[in-house]
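> Build me a model from this:
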Amino acid sequence: MPETLAPAYYTALGRGWRRDVWAILHPPYTAWHLAYVVIGAGLAPKVSGYRLLATLIAFFLAVGIAAHALDELNGRPLRTAIPGWVLKGAALVGLAGAVGLGFAGLPVVGIGLLPFIALGVLFVFAYNLELLGGRMHGDFWFALSWGAFPLLTAYLAQAGTISLGAVAAAAGAFALSFGQRSLSTPARTLRRKALSVTGTVTLSDGSSVTLDEATLLKPLEQALSAFSWGVVAFAVGLIASRLL
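The predicted structure follows:
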């Protein structure tokens, strides 16, 4: 099965630098998690477009580039041909850029941003390289680091503090990200590790449904696709109502 299925629903089989770069960026998931940044900013009492743009760039560099490059370096799950030194360089440049933007924001946001910068670096390395024996590479830590964390950071970047409303919204982002990983984990297993799928489901009317990889993947990946663009649409609507 690994020879006939692409490693993710949003990429293709085969080789080529365009395919590899697209796969590394994980466009639906990167957009999904950047949407939490937009939502966090949109919930703040006052919204600065400049601060929002800086926060989006920082998270794109940290998650879209650095974290995903390290993830590919750790076992080549997307089967890219990108050289290891390129992945390491992308991770270093991406994370350095994100941290640099964070430090540039300290005089504006306040010292409260500093622990968020440190946590961001920890999440990128510990989750994607499965450090600490993989203890931080699981559903809980994924939901915390790529769901709740960007929303809270974006709110802090706007307001300089964290409100109870922001914490409640972050809990919602945590829940959505937890659900995302609950769907994506079996989908990744089917696409990247399963050798074969066989079986049937017998229904109450006596008919049967044959189980194969396509049957099992379809509901998982339809939900992932719908949720990714749905959260993005919600974020766009929220920020548009605040800025326009």
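> CA only for contacts and neighbour counts going forward, please
Will do.
> where along the protein do the strands fall?
Counting by DSSP state E, the chain has these strands, from start to end: 200-202, 208-210.
> Show me what counts as buried in the first one.
Yep, that's strand 200-202 we're talking about. Within strand 200-202, no residue counts as buried by 16 or more other C-alpha atoms under 10 Å.
> Another sequence for comparison is provided below:
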Amino acid sequence: MKVRATGRRRDVRPQPRQSAETVPAHEGKPTEAVVDAAERRPPAVREGARPTFYALRHGGWRDYITLLHPPYTFWHLSYVILGAALSPAVRYDRLAATLLAFFLAVGVAAHALDELNGRPLQTRIPRFALAALGIGGLAGAILIGIAGAVLASPWLLVFVAFGAVIAPAYNLEWFRGRFHSDFWFAIAWGVFPFLTACYASAGRFDPSALVGAVAVFALSLAQRVLSRRVRAVRRQVRSIEGRVVYADGTMEDIGRAWALAADERALLLLACAMPGLSIAALLTRV
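Below you'll find the model as predicted:
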């Protein structure tokens, strides 16, 4: 028996399932034309669901806001602030430049390239615009990095070179997708901005930076674990039907909302907590 997802708990006894003889032969079996049309459409469109919990309605300027992945962009930029806060010396001019560079590289370029590679957000932004945002954002970040190498330390060119390669390699899945993994996600979008900001601010690493890098790596992996399941449910799962039976005998119908609620709430809370924690750490250095 199919159960509608209501999210309510109730004290009822499970009803017997219908036998095969009581179910019409055509029920639950769409025609070939319907199946073909559904397969050609992206899963998020087919289900009528948003591709992410923060996605705005499709079209116009809203697509560009969605493209920035605001919660995740702020989350990753918070690693820049945290890296500067944990560095031996805080240089606010260098911190501002590093924040701008990573906003261009991650918030703009990486997300534009990701959308160019398969349209996971299902935006209506033209391909040429996505390519321009990807190339322009990455070029802007590289120029800021080169300026930093000239004005601060030539060793920053190592960070610039890594960023110039990892952004397209991860999002465009170069090298047969070898860099599109949990490990490289944590390195590229967690450890890399953290260590870059730390070195750009002080020109060296202290033990606190290495410990912080390990913590940031773990946080990024946690984000990846939560977001992977959320993406799968929103973009690939056709339907979720069932019932949870609790130890006290009460039951709860489950569906898409039930499967998404806990993970998306955790992601939203972490996306709010990390910027606050990073700013608090920076304020201790004022």
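> What would you report as the TM-score here?
Overlay of the two chains. TM-score (TM-score structural alignment, normalised by the length of the first structure): 0.96; 242 aligned residues with a C-alpha RMSD of 1.1 Å.
> And Ala89 of the second structure, what's its match in the first structure?
Matched by TM-score structural alignment, Ala89 of the second structure corresponds to Lys46 in the first structure.
> is it true that that match touches Gly160?
No: because the distance of 10.7 Å does not satisfy C-alpha atoms under 8 Å, Lys46 of the first structure is recorded as not touching Gly160.
> Settle it for me: which of those two has more neighbours?
Summary of the neighbour comparison: Lys46 of the first structure and Gly160, criterion other C-alpha atoms under 10 Å, with Gly160 having more neighbours (18 against 13).
> Give me the residue at the spatial middle of the second structure.
Among the residues of the second structure, the smallest C-alpha distance to the mean C-alpha position (C-alpha atoms, centre = their mean) belongs to Tyr72, namely 5.5 Å.
> corresponding residue for Tyr170 of the second structure in the first structure?
Residue pairing (TM-score structural alignment): Tyr170 of the second structure is matched to Tyr127 of the first structure.
> thinking the residue nearest to the centre of the second structure is in contact with Ala271, fair?
Yes: under the criterion of C-alpha under 8 Å, Tyr72 of the second structure makes contact with Ala271 at 6.4 Å.
> show me the contacts for the match of Tyr170 of the second structure.
With contacts defined as C-alpha atoms under 8 Å, 6 or more residues apart in numbering, Tyr127 of the first structure is in contact with Gly134, Met136, His137, Trp141, Phe142.
> Try it again at 7 Å.
In this structure, Tyr127 of the first structure makes contact with Met136, His137, judged by C-alpha atoms under 7 Å, 6 or more residues apart in numbering.
> Tell me the spacing between it and Ala66 of the first structure.
12 Å (C-alpha to C-alpha, to the nearest Å).
> Same question for Leu92 of the first structure.
For Leu92 of the first structure, the distance to Ala66 of the first structure under the criterion C-alpha to C-alpha works out to 7 Å.
> likewise Asn128 of the first structure?
Between Asn128 of the first structure and Ala66 of the first structure the computed distance is 9 Å (C-alpha to C-alpha).
> the more surrounded of the two?
A side-by-side neighbour count of Asn128 of the first structure and Ala66, using other C-alpha under 10 Å, places Ala66 first with 30 against 22.
> dump the residue contacts of the residue mapped onto the more buried one from the second structure.
Mapped onto the second structure by TM-score structural alignment, Ala66 of the first structure lines up with Ala109. Applying C-alpha under 7 Å, 6+ apart, we find Ala109 of the second structure in contact with Leu133, Gly134, Ile135, Gly137, Leu138.
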